[in-house]
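K.L.:
I need the structure of the sequence given here:
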Amino acid sequence: MTGRDKERQGGLAMHDFDGYRTLGQPHEPVDEREAGALLVRDYGLDGARLTRIATERDDTFAVTVQGERSPRYLLKIEHPAEDYGTVRMRARALRMLERRAVNVPVTRLVPCSDDGMIARYDAGGRTRWATLTTFVPGRIVSSLPGRPSPALLAGIGDRLARIQRVLADERGYADRLGRILWDVRLLPAIAQDVLPMIDDATARRAIEQAAATYESVAGHIDALPQQLCHGDFHPGNITVRDDRPDEIAGIIDFGDMHMMPAVCDLGTALCYLVDDVLADPLEPCRIALAAYLNVNPDFDRGLLPLLMPVMQARAALVVLLPLLAERRSGTSPEHYLFRPESRIVRLRLLQSLSDGASDSFAGA
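P.N.:
Now for the predicted structure:
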């Protein structure tokens, strides 16, 4: 994000955000035949079987090559509004992770036949950009029965820190505040716009409280240095193998990468680990945080009090953005990680845990 973006942040409304405008821009979906032709032309993959995967705003397909039964690749054809620079940033980031974090099992970028990173797709007078990545094996952690083990929680914190360390060196991308709506810094503006859609008074109060809590620390967060972050690191984007449920097998979905303070990326990840069944619902967060700090010992412990406001902000976005996506683009709220009725429960739980606590992660 540029300095000018920072200066204007307080005056931006949701309608100013690129991410908001993109949600309302319809596009002609790419069918399997057209996507298959792209695979032949740009990747030399003939006879592949494509299966569409539901996404918010692009055309994504699981690709099974001829003679195999399981998908080997993932083809993503970006929304027409996604500019080349952003797609290139994501491709460069995946290449960096492949080369510098070889033990972190992120999805890998597959080069085009000409060794390029990105393919071009032209249709209807518009240009779209496409990438092919490896299909990550395993089962999505959020779909598993039971709760993540301490070893898996530690793995989540460890891998997040390692990814952040690599992505911190990606400095060639000039991001724009509001390009990604899941950025916790946008909560006050998004809440102002979407709250009228919520009839339940208790839910409205919880979101208003989350926005006020975030605004109380926004000045501190805005003053922090920024780096490229995964932005959506949670159990819905992490896989494990059936025979090794305590080990991370794969990390997927780098589509929400954006520039922000690392503490926002960390708080986003921890938000999804809180467990209301436990006597200490924050215990999973503390396990992941300890592993994160072990890999990243230079992390400023003075920023730990910011984690709960960030976690609450993310939990509020989990309530608001599915409603916004349904209104703007027709995306079903059921597409998202949590059931609608559980989203507000998570936010209220986080708020109850922080009531009267000056620092929920003291001593980490």
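
K.L.:
Please make it C-alpha for all contacts and neighbour counts, starting now.
P.N.:
Will do.

K.L.:
isn't residue 132 right next to residue 110, touching?
P.N.:
Yes: shown here, residue 132 and residue 110 form a contact pair, counting by C-alpha atoms under 8 Å, at 5.4 Å.

K.L.:
more crowded one of those two?
P.N.:
Regarding residue 132 and residue 110, a neighbour count based on other C-alpha atoms under 10 Å identifies residue 132 as having more, with 27 against 21.

K.L.:
this one as well, want them side by side:
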Amino acid sequence: MMHQHAHTEAAALSTAAPALAPADLQALACALYGIEGGATALGGERDQNCLIDGGDGMRYVLKVSNPAEAPSVVDFQIAALEHVARVAPALPIPRVVRTVGGRTRERVCLDDGSVCIVRLLTYLDGVQIKETARTSGQRRAMGGLLARLNLALRDFTHPGAHHDLLWNVSGAHRLAAQLEDLVDPARQRLAQRFMTRFERDVLPRLPQLRAQVIHNDYHLYNVLVAPQEQERITGIIDFGDMLHAPLVGEVGTAAAFHMAGSEDPFAAAAQFLAAYHAVLPLTDAELEIVTDLMATRHLITALISEWRAARYPHNRAYIMRHNPAAWEALAMMADLSRQDARDRLLSEIRPRRTP
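P.N.:
Alright, predicted model coming up:
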């Protein structure tokens, strides 16, 4: 059983995403937005997403929300995008497209009687960073841009921002029961080690740290670059995991995804962190635990993906796409002391003294 106050998000993760046929999605785009065009499926964890090709050169993402998703959460995500568009219009984020009636979203009733919320966003062109050769310049561009996004969101508030989300590294302890579902004893011991470290060294410090609305899913699938200029970012996508949480959780989460695909995993993450810190400096208290939260993101990735893949085998490839790297990172970090891992991550901010 999950911790009781995680039930809302667990419901969204435990309820299958809508599965409308392409023809139905096209009909929705036409009826609600006056856009006639083909529909192509896009990946998603909780929602059904599709690309709508308007035929006039414009492309859009039609999102049909999970029936278990609270309307206040959808409204929060819409309001956050509109806030960033106002205060930082140069940031490459999707824009909210209004219906023919001028609304930011509509409720639709599916054939099974469930009610979903439909919204439309502009489609951003670019190549997922996951598909490119990683470079120092690209990592630094990612770090600086995330800091700019966080600055744009710093003063944004919304009632829906305080919703529950299992993908929140600050609440990793709520997944403790999922340790029992791990079949491999070695992996169970590894996960337990990092859960204990989180509960002992991180959780007591979090209430004293600054918090705000964060993207919470800033990884290599959700950042786009220009095909011919792969250090120039053209898009930040997938704002579906946003919430109000400690800011350092944003940085630890994002840095975690820079450990894979590099000869020295800490060197790559250190470049990302240094670029972020140059734009939006972290406090000493935040720097003390950012490495722990990087490990915590890998921990919750492993636990949530194992749990969900067993329940939704048809969506296994999407659910498990970060799972191998998460286990690999945890195994590597288990060989280091907290201090050594922290020193390596902060090497560009606090160069280590030579004896």
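
K.L.:
Strands of the second structure, start to end?
P.N.:
Secondary structure of the second structure (DSSP state E): strands located at 38-42, 48-53, 59-64, 96-97, 106-109, 115-122, 127-128, 211-214, 223-226, 229-236, 243-246.

K.L.:
Which other helices and strands does the first one contact?
P.N.:
So the one you mean is strand 38-42 of the second structure. Contact partners of strand 38-42 of the second structure among helices and strands, from 3 or more C-alpha pairs under 8 Å, 6 or more residues apart in numbering; DSSP states H and E: helix 22-33, strand 48-53.

K.L.:
corresponding residue for residue 300 of the first structure in the second structure?
P.N.:
Alignment note (TM-score structural alignment): residue 300 of the first structure maps to residue 283 of the second structure.

K.L.:
returning to what we had before: any idea which of the helices and strands packed on strand 38-42 of the second structure is most buried?
P.N.:
Most buried of those by mean neighbour count (mean count of other C-alpha atoms under 10 Å) is strand 48-53; its value is a mean of 23.

K.L.:
any idea how far residue 255 of the first structure is from residue 88 of the first structure?
P.N.:
Computed as C-alpha to C-alpha, to the nearest Å, the residue 88 of the first structure to residue 255 of the first structure distance reads 12 Å.

K.L.:
do residue 270 of the first structure as well
P.N.:
Distance from residue 270 of the first structure to residue 255 of the first structure, by C-alpha to C-alpha: 19 Å.

K.L.:
repeat for residue 343 of the first structure
P.N.:
The value you get for residue 343 of the first structure to residue 255 of the first structure, if C-alpha to C-alpha is used, is 22 Å.

K.L.:
go on, residue 138 of the first structure?
P.N.:
Applying C-alpha to C-alpha, the value for residue 138 of the first structure to residue 255 of the first structure is 20 Å.

K.L.:
what's the average distance of the longest helix along the second structure to the first structure?
P.N.:
Longest helix of the second structure, by residue count under DSSP state H: helix 284-311. Superposing on the first structure places helix 284-311 of the second structure at an average distance of 1.3 Å from its equivalents, by mean C-alpha distance after the TM-score superposition for the first structure.

K.L.:
picking up where we left off before, I'd like the strands of the second structure laid out as CSV, including distance to residue 334 of the second structure.
P.N.:
CSV is the format used below for these (distance: least, C-alpha to C-alpha, whole Å):
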stretch, distance to residue 334 of the second structure
strand 38-42, 36
strand 48-53, 37
strand 59-64, 39
strand 96-97, 43
strand 106-109, 47
strand 115-122, 41
strand 127-128, 30
strand 211-214, 28
strand 223-226, 29
strand 229-236, 32
strand 243-246, 24
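
K.L.:
closest to residue 309 of the second structure out of those?
P.N.:
Between residue 309 of the second structure and the strands of the second structure, the tightest spacing by C-alpha to C-alpha is seen for strand 48-53, at 17.1 Å.

K.L.:
Map residue 147 of the second structure onto the first structure.
P.N.:
In the first structure, residue 147 of the second structure lines up with residue 161, judged by TM-score structural alignment.

K.L.:
okay but that match is in contact with residue 299, surely?
P.N.:
No: counting by C-alpha under 8 Å, residue 161 of the first structure stays clear of residue 299, with 9.9 Å between them.

K.L.:
More neighbours: the two, which one.
P.N.:
Looking at residue 161 of the first structure and residue 299 with other C-alpha under 10 Å, you find the greater number of neighbours at residue 161, namely 24 against 15.

K.L.:
I'd like the distance between that one and residue 310 of the first structure.
P.N.:
Look at residue 161 of the first structure and residue 310 of the first structure: by C-alpha to C-alpha, they are 17 Å apart.

K.L.:
Over to residue 183 of the first structure?
P.N.:
Distance of residue 183 of the first structure to residue 310 of the first structure, computed by C-alpha to C-alpha: 10 Å.

K.L.:
ok, those two, which is more surrounded?
P.N.:
Taking other C-alpha under 10 Å, residue 183 of the first structure and residue 310 do not tie; residue 310 has more neighbours (30 against 23).

K.L.:
what residue of the second structure matches up with the more buried one?
P.N.:
In the second structure, residue 310 of the first structure lands on residue 293 (TM-score structural alignment).

K.L.:
wouldn't that match be in contact with residue 247 here?
P.N.:
No: look at residue 293 of the second structure against residue 247 with C-alpha under 8 Å: they stay out of range, at 11.1 Å.

K.L.:
quick one: contacts for the spatially most central residue of the first structure?
P.N.:
The centroid of the first structure falls nearest to residue 232 when counting by C-alpha atoms, centre = their mean (1.9 Å). Listed by C-alpha atoms under 8 Å, 6 or more residues apart in numbering, the contact set of residue 232 of the first structure reads 253-254, 256-257, 265, 268-269.

K.L.:
Just to be sure, which of those are found in helices?
P.N.:
Among the contacts of residue 232 of the first structure, DSSP H puts 265, 268-269 in helices.
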